[in-house]
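Q: Predicted structure and sequence below. I'll ask about it afterward.
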Amino acid sequence: MLESFDAPLLPYFEYRYQLIRVHPRSLGEHCKWLDMFEDTDIVLFCVSLTDYDKYSVDRNGVLTNKMLASKELFKSIVTHPTFENKNFLLILNKFDLLVEKIEQVPLTHCEWFRDFKPVVSPNCHNSTYPSLAQRASHYIGMKFNELFRSLTDNKLFVSLVIGLENDTVDEALRYAREIIMWDEEEKAYSSCSSLENDL
């Protein structure tokens, strides 16, 4: 799906976004179609927060944890030459479903999350204390951030989304536009600084 939308933050730029659903099986060593995205400013990578205990069959016919499959797909995209030095926004989706699920199914069902040991406080019913779902989503974001930092020198941006709530999706897209704006401003500032140094 290719669409244009107005970007009030940057009135002189027209943004285009393209939504592509990629199955891990479609990424192999000879995945040349990713080269089409060399002009991409930002990659939005979506992960379902509730996939930590779900399984699917990988391209070799092996039953694989879906969160681990997302992790491997993330590594493949981040390390692909087309996306070198590109901005990445990790979208953690289905937070509303995680709120219900995390109370019944521990995050440690996924071997990548075996070290998740949230501290239980007597004040856990206090509205200012983060819920178990909030701590779990923060932890998942940190795990992806650690992975990202081990693969690149860039910063990983993270946004929490409830896919069926348009406001949270719009907020994530606004955040993506702001990241692009920051990047453009930084490039412009670097160009000016280098020009001043040349003078």
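A: Sure thing, it's come through.

Q: CA only for contacts and neighbour counts going forward, please
A: Will do.

Q: got the buried residues for the longest helix belonging to the chain?
A: The longest helix of the chain (DSSP state H) is helix 166-198. Going by neighbour count (16 or more other Cα atoms under 10 Å), the buried part of helix 166-198 is 168-169, 172-173, 175-177, 179-180, 183.

Q: between these, which is nearest residue 17?
A: residue 173 (9.7 Å; Cα to Cα).

Q: Just the buried residues of stretch 90-97, please?
A: 90-96.

Q: So which of the residues you listed sit within helices?
A: Mapping the buried residues of stretch 90-97 onto helices (DSSP H) picks out 95-96.

Q: ok, which pair from the buried residues of stretch 90-97 is furthest apart?
A: 90 and 96 (17.1 Å).

Q: What segments of this structure are strands?
A: 2-5, 15-18, 42-48, 55-57, 63-65, 87-93, 156-160 (DSSP state E).

Q: any idea which of those strands is most buried?
A: Sort those by mean neighbour count, taking mean count of other Cα atoms under 10 Å, and strand 87-93 sits at the top with a mean of 22.

Q: okay, now the one to match up with it:
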Amino acid sequence: MDIVSPTAEGVVVAFGDSITDGYASSRGTYSRWPDFLGRRLGAEPGGQKLSVVDAGIGGNRVLTDVPNLWQGVSALKRFRSDALDQPGVKYVILFEGINGIGSGADPNGAPLTAQHLIDGYLALIDEAHAVGVRIIGATLMPNEGNAYGGYNTPAAEAIRQSVNTWIRTEGAFDGVVDFDQATRDPARPAALNPAYDSGDRLHPNDACMKAMADAVDLHLLRN
């Protein structure tokens, strides 16, 4: 069921993995970053103009399928159905890539590089632009010291840094949300701010989810 308010102008799709899906946020309280973003948009003068759809799937990767049912096919395969086919979609905030870095492999089983992820982002950007949807890129959050194996290596961190630099500087996206900068520990920039840590040094708590939503420049959603 789609409910359209008199002030409605479109939909923002938050497209990502377990962080967007809300893993480790408080259950039943609508404390995911897309929920906080929706409330920010609803509080703007003139009534709710943009709604937010949460298209996060835990464990999801940009380039490769995950070999189980609940983590789903790759972002490349599900982007149209889960994002671009949403009624009224005008914007997508793409926040995904850390699970591919953690897995360490590209679609052919070769070691993952930053360029592999960048090529995936470019494919998603082209797909969005082909149907007139603006796509905003979000930098990958810090996770030093996490307990998830391949996510917590010097090679993985080097890829994350390279990808974030590309997102910030290349200009391929229609805008950038710097979740990395908003959530890092000022004393250890490769680590999540302890005030924002749910306990595993990778997934954000409720306070972090709000900080992420607050990091979205709403002017990016007015073009």
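A: Arrived safely, thanks for sending. Fair warning: this is a prediction, and the values are worked out from it, not measured in the lab.

Q: TM-score of the superposition?
A: In this superposition the chains share a TM-score of 0.51, using TM-score structural alignment, normalised by the length of the first structure; 148 aligned residues with a Cα RMSD of 4.3 Å.

Q: nearest to residue 84 of the first structure, of the buried residues of helix 166-198 of the first structure?
A: residue 183 (14.7 Å).

Q: coming back round to it: can you tell which of the strands of the first structure is closest to residue 26 of the first structure?
A: strand 55-57 (12.9 Å).

Q: how big's the offset between the closest one and the second structure?
A: Comparison of strand 55-57 of the first structure with the second structure after fitting gives an average deviation of 3.0 Å (mean Cα distance after the TM-score superposition for the first structure).

Q: Helices of the second structure, start to end?
A: 18-21, 33-42, 75-79, 98-103, 114-130, 154-169, 179-183, 206-214.

Q: The fifth one versus helix 154-169: what angle between them?
A: Pointing back at helix 114-130 of the second structure there. 30 degrees (axes from the mean of the first three to the mean of the last three Cα atoms, to 10 degrees).

Q: Pull up the gap between the aligned partner of residue 138 of the second structure in the first structure and residue 52 of the first structure, please.
A: Alignment note (TM-score structural alignment): residue 138 of the second structure maps to residue 90 of the first structure. According to Cα to Cα, to the nearest Å, residue 90 of the first structure and residue 52 of the first structure sit 16 Å apart.

Q: now swap in residue 76 of the first structure and tell me
A: 19 Å.

Q: Tell me which residue is most central in the second structure.
A: residue 95 (1.8 Å; Cα atoms, centre = their mean).

Q: these two touch, right, it and residue 18?
A: No: using Cα atoms under 8 Å, residue 95 of the second structure is not in contact with residue 18, being 10.2 Å away.

Q: now the strands of the first structure in JSON lines, with distance to residue 188 of the first structure?
A: Shown next, in JSON lines, are the strands of the first structure (distance: least, Cα to Cα, whole Å):
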{"stretch": "strand 2-5", "distance to residue 188 of the first structure": "24"}
{"stretch": "strand 15-18", "distance to residue 188 of the first structure": "19"}
{"stretch": "strand 42-48", "distance to residue 188 of the first structure": "18"}
{"stretch": "strand 55-57", "distance to residue 188 of the first structure": "45"}
{"stretch": "strand 63-65", "distance to residue 188 of the first structure": "43"}
{"stretch": "strand 87-93", "distance to residue 188 of the first structure": "17"}
{"stretch": "strand 156-160", "distance to residue 188 of the first structure": "21"}
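
Q: out of those strands, nearest to residue 193 of the first structure?
A: strand 87-93 (22.3 Å).

Q: chain center to that closest one: distance?
A: 2 Å (Cα atoms, centre = their mean, to the nearest Å).

Q: What residues of stretch 11-20 of the second structure count as buried?
A: Here stretch 11-20 of the second structure shows 11-20 as buried, counting by 16+ other Cα under 10 Å.

Q: Which of those fall in strands?
A: Reading strands off the buried residues of stretch 11-20 of the second structure with DSSP E, I get 11-16.

Q: follow-up on the earlier one: which of the buried residues of stretch 90-97 of the first structure sits closest to residue 152 of the first structure?
A: Among the buried residues of stretch 90-97 of the first structure, residue 90 lies closest to residue 152 of the first structure (Cα to Cα), at 14.6 Å.
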